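Chemist: mind looking at a prediction? Sequence and model below.
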Amino acid sequence: MSLDFCAIDFETASWDRASAIQVGIVRVRDRQVVDQFATLLRPLPGFDEFSDAAIEIHHITPEMVARAPYWRDCYSAVRTFIDEDRLVSYNARFDGQVFASTSLISGIDDASVEMGCALTWAQRTLTGLSNHRLATVAAHFGIELTNHHDATADAVACAQVVIHLATIYEVDSIDELARLANGQFSFYQADKKTLAAYLADQTHH
């Protein structure tokens, strides 16, 4: 069995999980990144306030996403790209909630996603590091990360970290890696703030 999966990364306008403004996804086949899907995203009204702190991190401004598609406009293409692959991110609690929260407020029925967390796998595998941030772990493995906080660049780095971890455990299955790294795939739903706002809105209609 070859090591096949997709890695995903989001950037957001603020700390609100429903404010996705960029997504990058890469497909891995037999330990090689073979394809990618990437786009800027226009956040929906009510979730489109950009924080200065977020802009300082990813350098994406409101003007840059003004003509970008909404998440609902590219959701079908995202699902088609992922297909039946296992989905992994570096900090799945964040990216999983962004995926689910943005889907929920976009009116997408299936506002949940199953995702593995490469951060958790790295934390439980690599000792002696000062921290387990993506940039630190990438440097540990000699992975080039020249455009950190660009969603595609981070998705590629995440994928390469997973490939290195699979080599450490000598496995060719993403599920076996998750099992041995003691970090199973989890379902992520919309964060409580987004869910509460959504349910309140539904009661007024």
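Modeler: Arrived safely, thanks for sending. Residues are numbered from 1 along each chain as shown.
Chemist: only C-alpha atoms from now on, for both contacts and neighbour counts.
Modeler: OK.
Chemist: from the chain's centroid, how far away is the lengthiest helix in the chain?
Modeler: In the chain, assigned by DSSP state H, the helix with the most residues is helix 151-169. A distance of 13 Å separates the centroid of the chain from that of helix 151-169, by Cα atoms, centre = their mean, to the nearest Å.
Chemist: next, the one to line up against it:
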Amino acid sequence: MDFIALDFETATADRDSPCEIGLTYVKEGQVVDTESWLIKPRSFPYFAPFNVSIHGITPQDVADEPEFHDLWEVLRPRLENNLIVAHNAGFDLSVLRRTLASYSIPFPSLDYACSYIMSRKAWPGLASYNLKSLCSQHSIRPGHHRAAADSRACAELTLKILGQTQTSCVRECSSKLRTSIGRLLDGGYTPSEAKRDYSGRGFNPIIGDTSKHNPESIFFGRSVVFTGALSSMTRAAAQQVIVDIGGANHFGVRKDTDYLVVGQQDFRVVGEDGMSGKQEKAVSLIARGAPLEILSERDFLCNI
């Protein structure tokens, strides 16, 4: 039950602008210590007003603090070869990766998990899974967007998840909840994400209106998959459009899929690269020579 909970605060919308990092250490299922460091970001003295309104850290607070590359010799031995947990790990680990890359520092080797993803699996059906809401539900003192307190809240929440799932460690919990452990290593990373199980979920056939068939449409006689939320219509309506034109809907991306239409993605669900599992598979198939095309919602609307 040993892990380190991590939280970053950033000065701007750019991921390589950390202005604070917090680490909370868990040993044998107990929170034993919390540390935090203010960081002078690369953007100094500029701080985005929106970010300041969230965490309250100002340029004056970090004027005499070290930059990240100077602090790294302190942080690396704490992080390397350990299991890291973050709430919305896609954000925090991308801050780490992009900041290291901006200073041309090699990635450390570490594993990581996402308490946000695990929470969704442990307590399905909640209205919100942000850290503040989950802290309120489980009587955890919230962090109010400061790195030390947020990392501690993440650690305590992770221990609650272990209790909920009756597991003894984060790796066992991740396996039980069907979420993957991410991996960061010199030269790359693999994301921490939810494993999707579509077994037993049928795709209800949609009956098209043959009088609306359009042989001139690019979708006529072709198969289409949708991922993400469309802003112009519901997915069911879009699928109806496809069969009315004379195309077919696929539930998932396959070798014989012709088009993937990408709508707005939920950053809390997709991988760290911002792509859904369907889009990642499509990119992989295209790289192997599959005649599959990825379309934006605008492209879709222009062709119906």
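Modeler: Perfect, I can see it now. Small disclaimer: the values here were computed from a predicted structure and weren't measured.
Chemist: which residues in structure 2 does the longest helix of structure 1 match up with?
Modeler: On structure 2, the counterpart of helix 151-169 of structure 1 by TM-score structural alignment is residues 147-165.
Chemist: mean per-residue distance, the matching stretch versus structure 1.
Modeler: Average distance, stretch 147-165 of structure 2 versus aligned residues of structure 1 after superposition (mean Cα distance after the TM-score superposition for structure 1): 0.4 Å.
Chemist: could you find the counterpart of S104 of structure 2 in structure 1?
Modeler: Using TM-score structural alignment, S104 of structure 2 lines up with G107 in structure 1.
Chemist: likewise V74 of structure 2?
Modeler: So V74 of structure 2 corresponds to A77, using TM-score structural alignment.
Chemist: list the contacts of the helix or strand hosting that match.
Modeler: Using DSSP states H and E, A77 of structure 1 maps to helix 71-82. Here helix 71-82 of structure 1 makes contact (Cα atoms under 8 Å, 6 or more residues apart in numbering) with C6, A20, R27, F37, L41, R42, P43, T102, S103, S106, G107, I108.
Chemist: for stretch 104-111 of structure 1, same thing?
Modeler: Counting by Cα under 8 Å, 6+ apart, 18, 44, 71-72, 99-101, 103, 189-190, 194-195, 198 sit against stretch 104-111 of structure 1.
Chemist: how about a cut-off of 6 Å?
Modeler: R72, A100, S103 (Cα atoms under 6 Å, 6 or more residues apart in numbering).
Chemist: mind jotting down where the helices sit in the stretch 51-200 of structure 2?
Modeler: Here the stretch 51-200 of structure 2 has its helices, by DSSP state H, counting those that start in this stretch, at 59-62, 68-79, 89-102, 115-122, 131-137, 147-165, 170-176.
Chemist: nearest to L185 of structure 2, of the ones you listed?
Modeler: Closest approach to L185 of structure 2 among the helices of the stretch 51-200 of structure 2 (Cα to Cα): helix 89-102, 9.9 Å.
Chemist: quick one: buried residues of that closest one?
Modeler: Neighbour-count burial for helix 89-102 of structure 2, counted by 16 or more other Cα atoms under 10 Å, picks out A89, G90, F91, D92, L93, S94, V95, L96, R97, R98, T99, L100.
Chemist: what about it, how far off from structure 1?
Modeler: Mean deviation for helix 89-102 of structure 2: 0.5 Å (mean Cα distance after the TM-score superposition for structure 1).
Chemist: returning to that earlier point: can you redo the buried residues of helix 89-102 of structure 2 as JSON lines with distance to V62 of structure 2?
Modeler: Listed next are the buried residues of helix 89-102 of structure 2 as JSON lines, based on distance: Cα to Cα, whole Å:
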{"residue": "A89", "distance to V62 of structure 2": "24"}
{"residue": "G90", "distance to V62 of structure 2": "25"}
{"residue": "F91", "distance to V62 of structure 2": "22"}
{"residue": "D92", "distance to V62 of structure 2": "20"}
{"residue": "L93", "distance to V62 of structure 2": "22"}
{"residue": "S94", "distance to V62 of structure 2": "22"}
{"residue": "V95", "distance to V62 of structure 2": "18"}
{"residue": "L96", "distance to V62 of structure 2": "18"}
{"residue": "R97", "distance to V62 of structure 2": "21"}
{"residue": "R98", "distance to V62 of structure 2": "20"}
{"residue": "T99", "distance to V62 of structure 2": "17"}
{"residue": "L100", "distance to V62 of structure 2": "19"}
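Chemist: and which of those is nearest to V243 of structure 2?
Modeler: Closest to V243 of structure 2, out of all of the buried residues of helix 89-102 of structure 2 and judged by Cα to Cα, is G90, at 36.1 Å.
Chemist: quick one, strands of structure 2?
Modeler: Along structure 2, counting by DSSP state E, strands occupy 3-10, 18-27, 30-38, 83-86, 110-114, 182-185, 188-190, 223-227, 248-249, 259-262, 293-296.
Chemist: let's have those in TSV, adding mean neighbour count and distance to E280 of structure 2.
Modeler: Converted to TSV, the strands of structure 2 look like this (neighbours: other Cα atoms under 10 Å; distance: least, Cα to Cα, whole Å):
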stretch	mean neighbour count	distance to E280 of structure 2
strand 3-10	27	27
strand 18-27	23	28
strand 30-38	16	35
strand 83-86	26	23
strand 110-114	25	20
strand 182-185	18	16
strand 188-190	15	12
strand 223-227	23	11
strand 248-249	22	19
strand 259-262	22	11
strand 293-296	16	11
